[in-house]
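Novice: fold the stuff below for me.
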Amino acid sequence: MIDHIFPLGGDLPVGRLGYGTAQLTGPGYWGPRGDPADAVAVLRRAVERGVTLIDTADNYGPRLAEELIAEALHPYPEHLVIATKGGVVRTSDRAWHIDGRPEHLRAACEASLKRLRVDTVDLYQLHRLDPGVPPAEQLGALGELRAEGKIRHIGLDTVTAEQLAEALTSAPVAAVQNRYHLRDRASEPLLTLCEERGIAFLPWFPLGNGTLTRDPVCASVAAAHGVTPGQVALAWLLHRSPVLCPTPGTGSPAHLEENLAAAAVRLTDSDMTRLDALSPRSAPRA
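Specialist: Here you go, the predicted structure:
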């Protein structure tokens, strides 16, 4: 029996299949994608369908995704958890600048609060560790914001198991985000540490940036269940570990429905063995 609820930070129960907002913006996560009304409609439909975890970032757009969330969903349902990120600055559709200076992280967090129209961000994630700033200073800045009530829980994006272990000596970390999917399990050691510490792992590119929807093994398993390859890839994550909380993104209502229906897919032990074999870094399931 798969538990589809995860206690984020120990006190925020969220559905393990959430929704990511990057695809509500244009190519390179820059500017709008189509009519903003369509994005608003998809966000509202996600919540209507039971999504309780929405993941975004201040540089999606930039700023646009957070603004769309507020337009679509504020005032927020009591059960809805909003996660955002700071620490990366965009100056074009191809330019990403890491900025982990404490003063920048504070300003970025406070700007996100205003755009999201909240007093506290449920989960505020350091989008990248800044190699030019001591990690303790970056975590310390988030810890101060948490002590002030502006952040409820702290998260990290794109870290190693060693970096997470070090970060935990400076601040409580409730969630991490790393690339992880059927054919890319380089973050397996990080997943193991998350399982040991009860930390949520939000895998980005859970569909392999679309490649898994065309994977022949996923297609074979999908045919046996009467579902799509993408649904199999998402279901594998839900089966793989109880701390994995994928947040696939889309701007399409039909694709949203397809993604959310993956929660109902029940993979057999034989299915899992076939799917596990797709990566050389496969490990025993939790």
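Novice: make it CA atoms for all contacts and neighbour counts henceforth
Specialist: Noted.
Novice: for this protein, what spans make up the helices?
Specialist: Assigned by DSSP state H, the chain shows helices spanning 36-48, 64-73, 102-116, 135-147, 161-167, 188-197, 216-225, 229-240, 253-260, 269-276.
Novice: orientation of the longest one relative to helix 135-147 in degrees?
Specialist: To tie it back to what came earlier, the one meant is helix 102-116. Angle, helix 102-116 to helix 135-147, by axes from the mean of the first three to the mean of the last three CA atoms, to 10 degrees: 40 degrees.
Novice: contact partners of helix 102-116?
Specialist: For helix 102-116, contacts defined as CA atoms under 8 Å, 6 or more residues apart in numbering pick out 58, 63, 66-67, 69-70, 74, 84, 86-87, 99, 119-121, 124, 137-138, 140-142, 145, 150.
Novice: next, the structure of the following sequence, for comparison with the previous one:
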Amino acid sequence: MVILDTFTLGGDLPVRRLGFGTAQLTGPGYWGPRGTRADAVAVLRRAVERGVTLIDTADNYGPGLAEELVAEALHPYPAGLVVATKGGVVRTSDSSWHVAGRPEQLRAMCEASLRRLRTETIDLYQLHRLDPEVPLADQLGTLDELRREGKIRHIGLDTVTAAQLERALALDVAPLASVQNRFNLLDRSSQDVLEVCEAHGLAFLPWFPLANGSLPGSAAAAELDALATRHGATRSQLALAWLLHRSPVLLPTPGTGSLAHLDENLDAASVRLDADDVARLDALTAGHGSAPPA
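Specialist: All right, here's what the predicted structure looks like:
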């Protein structure tokens, strides 16, 4: 089975499909640091040394810390490196999320991310959650204003239903380049969103691509172990390889604070599955899934 190793984001930003996510560089609940700044910087630099060209972060990881680490490690950004971040949620504790989609809030968040990332333009800015209290056209319109001002290159959405995505596309207020929903071997509840992305050529960045650490204790573990042994791979590598084979628009960005785990994850790009392997993995949780979080 032949897979493409690259994807052109927004029609003009080619990236390697297996990227790196920064959430795991922060502490539990994405609050505060997880380890030392030096360790986080080393992991980020190693990711780019290994050929990663897509870094996925968010303003509320830390909060603010993850973006600062990206800039500390990688600025000035090498040619071809795409940095994606998110805004639209305010954190007040490790368990408190507050959706904030008013135009003035989104603009202030974007400006703050620009400062932390030390850049004049954010390659991909994703609305972290839709604000039910603000018209969708106003939220997208604000991001499009920022795009026209040169502060955002491309716009994406995070955690949306297929109906919400279709509505955003139909509004035609702002060009969309991506969606970021939960999707992995054990949770395919966003399959319909993936299909919309495929139909419109949008990137789909699956969050929790490794099922948030639940692979070892899952009912799929035995089958994963058998296939992993066949390929000389780990369960995590097999789960990432499955995503890369599942659809050419899937761009998984697994995160870690460990250099060893980083190398393990990135080595998944070299795992090649045949049609039988994919079918066996597809069958593990066919029809299984849970609704995306609010």
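Novice: quantify their similarity with the TM-score.
Specialist: In this superposition the chains share a TM-score of 0.97, using TM-score structural alignment, normalised by the length of the first structure; 282 aligned residues with a CA RMSD of 0.9 Å.
Novice: just to revisit the earlier point, now the contacts of helix 102-116 of the first structure: which count as buried?
Specialist: Among the contacts of helix 102-116 of the first structure, those classed as buried by 16 or more other CA atoms under 10 Å are 58, 63, 66-67, 69-70, 84, 86-87, 99, 120-121, 124, 138, 140-142, 145, 150.
Novice: residue 268 of the second structure matches what in the first structure?
Specialist: Under the alignment (TM-score structural alignment), residue 268 of the second structure pairs with residue 262 of the first structure.
Novice: now do the contacts for its match.
Specialist: Residues near residue 262 of the first structure by CA under 8 Å, 6+ apart: 231, 232, 234, 235.
Novice: just among those residues, which is most surrounded?
Specialist: residue 232 (31 neighbours; other CA atoms under 10 Å).
Novice: my read is that that one contacts residue 266, right?
Specialist: No - with contact defined as CA atoms under 8 Å, residue 232 of the first structure does not count as touching residue 266 (9.1 Å).
Novice: measure the closest residue to residue 258 of the second structure other than its chain neighbours to residue 72 of the second structure for me?
Specialist: Nearest residue to residue 258 of the second structure, sequence neighbours excluded (CA to CA, 6 or more residues apart in numbering): residue 43, at 6.8 Å. Distance, residue 43 of the second structure to residue 72 of the second structure, by CA to CA, to the nearest Å: 12 Å.
Novice: quick one, which of the two is more surrounded?
Specialist: Of the pair residue 43 of the second structure and residue 72, residue 43 is the one with more neighbours under other CA under 10 Å, namely 25 against 19.
Novice: which residue lines up with that one in the first structure?
Specialist: Taking TM-score structural alignment for the superposition, residue 43 of the second structure sits opposite residue 42 in the first structure.
Novice: again with residue 241 of the second structure
Specialist: Match for residue 241 of the second structure (TM-score structural alignment): residue 235.
Novice: one more: residue 87 of the second structure?
Specialist: In the first structure, the residue paired with residue 87 of the second structure according to TM-score structural alignment is residue 86.
Novice: and for residue 240 of the first structure, the neighbour number?
Specialist: Neighbour tally, residue 240 of the first structure, other CA under 10 Å: 18.
Novice: map residue 176 of the second structure onto the first structure.
Specialist: Using TM-score structural alignment, residue 176 of the second structure pairs with residue 173 in the first structure.
Novice: how near is its match to residue 10 of the first structure?
Specialist: Distance, residue 173 of the first structure to residue 10 of the first structure, using CA to CA: 11 Å.
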